[in-house]
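S.K.: Please find the sequence and the predicted model below.
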Amino acid sequence: MKYTILILLICSKLTAQSITKYFDLNGKEITSEKFNENRVTKKTVYGYHITDTISEYRIVNRSELGKLDKQTFDTLKSMTKPSEQKEFWIYIFYPGVDRCNKIGRKSTWNIFQDDFELELNKIGTYEIQWLAKTQDNNLRDYTNSKTSWKIDPAHFFESTFFNLHYPCFSSVIVDKEGNYVINKAEFGKNQVWDAVKKLKKLKRNN
């Protein structure tokens, strides 16, 4: 009888671990086939959240424009202490190792190229901070003279901007009024340039 109960418990746990759900951009549950057809487009990417009992995969907008409330904005400034002399604060976020960012060699990511910051200088003044959910061995492939990785303070950026695991890396660009643009999942220098330009245009229009 004891062995029967043990087997049932093991089977129950395995069954619970096997539950996987997929959701579209509107939060509606969809099939895995439909999810795979639409998970990555010019405007959308996907994020996921995995626990012992369920794996959820969600299609989301690739870019998001918003504004922080005063309390959250004050917390961001308190935790990261950005220079008030800069117009834009650029935060690069590493979510931990995944199939997208595990490459096993030194990265040639285009935000490490010299023209990344040269172009930023033409747009405005800025500061870059490199934040990581975890500092694991994989991060060494993304460490060079341009980077200075620090742990996400109190998981602030993860809980505020990146509530799902977005593959590769993500970024959030914030201006001094608390407006922000998030680039979720894999992105490059062009997406950062576009985000800074978008915030600059927003400031001009206000």
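M.R.: Structure's in. What do you need? Given the structure is predicted, the values throughout are model-derived calculations rather than measurements. Numbering: from 1, shown residues only.
S.K.: all contacts plus neighbour counts: C-alpha atoms, from now on.
M.R.: Noted.
S.K.: what's the spacing between the residue nearest in space to the middle of the chain and residue 46?
M.R.: The centroid of the chain falls nearest to residue 170 when counting by Cα atoms, centre = their mean (3.2 Å). As defined by Cα to Cα, to the nearest Å, residue 170 lies at a distance of 12 Å from residue 46.
S.K.: picking up where we left off before, residue 96 is in contact with the residue nearest to the centre of the chain, correct?
M.R.: No. Between residue 170 and residue 96 there is no contact under Cα atoms under 8 Å: 11.1 Å.
S.K.: Pasting the second one now:
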Amino acid sequence: MIKKNLLLSFIIILLVSCSSSKEGKRRTRYFDENNIEIGKSKFNQIRATSLLLDIPGDSVHHKKLTLREKRGQISDRPLLQSILEDQTKQKLDSLKPIVILYYPGKDLCNSSGSVEVLSRKFWYDTLEDGINQIAQIKPIYIYKDAEGLSKFEGILNWHKDPGGTIERLFFQYHYPCGSFVVISKNGDYISYFGEFTKDYVWNATNQMNQ
């Protein structure tokens, strides 16, 4: 009986080991933004242009490209506004766009470099001045995971994503560095994934303020 148990245990261990070995050796498959499989070299060539980002695919061995800008419409802008007002304790204008800068959590992109505090403050002050000139509003800073936000202490006031609402509506994946979304008074929106410039935010705000 003991020998049978030992034999059975050995077989199970052997099967698990073989399965793990095959899983580890499985080649990575690459897909474009339309979910069409492409070669690794073409994938890297497209990714190098920074026009698209790579995200996890349907498997741990899949990598997929995604467009950096998305346009759409949410079904209930008043509800989103109410949720944000409760979370931030500030009143939002229902006739104005909502600008959200989103921090997904610490990653290699947003934790690298050594930008001085004054330079970081100047960047966001300039960003906010531009948004104010366009729509007379201020952006809302939302985070999913607070790790790494200490560098913004004394500069920005970040708010926890209420119930994961912003992530669920606009940011399906962890896009590197951070992202933003601008929602119009009618619920139309422009979202941009990954590292962005001030001009991108200003342009989206201008379009959603029409």
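M.R.: Right, received. Where do you want to start? Values in this document were obtained by computation on a predicted structure and should not be read as measured data.
S.K.: Any idea what the TM-score is?
M.R.: Here the TM-score for the pair of chains, by TM-score structural alignment, normalised by the length of the first structure, is 0.80; 195 aligned residues with a Cα RMSD of 2.7 Å.
S.K.: OK, contacts around the residue in the second structure that the residue nearest to the centre of the first structure lines up against?
M.R.: Counting by TM-score structural alignment, residue 170 of the first structure corresponds to residue 179 in the second structure. Neighbour list for residue 179 of the second structure: 101-103, 191-196 [criterion: Cα atoms under 8 Å, 6 or more residues apart in numbering].
S.K.: what is in contact with residue 170 and residue 46 of the first structure at once?
M.R.: Residues touching both residue 170 of the first structure and residue 46 (Cα under 8 Å, 6+ apart) are residue 185.
S.K.: after whichever strand or helix holds residue 123 of the second structure comes which helix or strand?
M.R.: Using DSSP states H and E, residue 123 of the second structure falls within helix 117-135. As assigned by DSSP H and E, the chain's next helix or strand after helix 117-135 of the second structure is strand 140-143.
S.K.: Mind reading off the mean deviation between whatever helix or strand comes next after that following strand and the first structure?
M.R.: Under the assignment DSSP H and E, the closest C-terminal helix or strand after strand 140-143 of the second structure is strand 158-160. Aligned to the first structure and superposed, strand 158-160 of the second structure gives a mean residue distance of 1.8 Å (mean Cα distance after the TM-score superposition for the first structure).
S.K.: Tell me where the first structure has strands.
M.R.: 20-23, 29-30, 44-50, 55-61, 63-67, 88-94, 126-132, 149-151, 170-175, 179-183 (DSSP state E).
S.K.: which residues are contacting the second one?
M.R.: Yep, that's strand 29-30 of the first structure we're talking about. Residues from elsewhere that reach strand 29-30 of the first structure, judged by Cα under 8 Å, 6+ apart: 21-24.
S.K.: Tell me the most packed of these, by neighbour count.
M.R.: Neighbour counts for the contacts of strand 29-30 of the first structure, by other Cα atoms under 10 Å, peak at residue 22, which reaches 22 neighbours.
S.K.: Report the contact partners of residue 74 of the second structure.
M.R.: Per Cα under 8 Å, 6+ apart, neighbours of residue 74 of the second structure: 169, 187-189.
S.K.: re earlier: any chance of the strands of the first structure in a markdown table, with distance to residue 204 of the first structure too?
M.R.: Output for the strands of the first structure, formatted as a markdown table (distance: least, Cα to Cα, whole Å):
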| stretch | distance to residue 204 of the first structure |
| --- | --- |
| strand 20-23 | 37 |
| strand 29-30 | 40 |
| strand 44-50 | 28 |
| strand 55-61 | 25 |
| strand 63-67 | 16 |
| strand 88-94 | 14 |
| strand 126-132 | 17 |
| strand 149-151 | 33 |
| strand 170-175 | 12 |
| strand 179-183 | 13 |
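S.K.: Would you mind saying which of these lies nearest residue 111 of the first structure?
M.R.: strand 88-94 (10.2 Å; Cα to Cα).
S.K.: neighbouring contacts of the closest one?
M.R.: Applying Cα under 8 Å, 6+ apart, the contact partners of strand 88-94 of the first structure are 82, 124-134, 157, 168-176, 196.
S.K.: check contacts around residue 135 of the first structure.
M.R.: Residues near residue 135 of the first structure by Cα under 8 Å, 6+ apart: 96, 149-151.
S.K.: try 10 Å this time
M.R.: Residues counted as contacts of residue 135 of the first structure (Cα atoms under 10 Å, 6 or more residues apart in numbering) are 94-97, 149-152.
S.K.: Drop anything exposed from those residues.
M.R.: Among the contacts of residue 135 of the first structure, those buried by neighbour count (16 or more other Cα atoms under 10 Å) are 94-97, 149, 152.
S.K.: Could you export those as a markdown table, including distance to residue 139 of the first structure?
M.R.: Listed next are those as a markdown table, based on distance: Cα to Cα, whole Å:
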| residue | distance to residue 139 of the first structure |
| --- | --- |
| 94 | 8 |
| 95 | 10 |
| 96 | 8 |
| 97 | 8 |
| 149 | 9 |
| 152 | 14 |
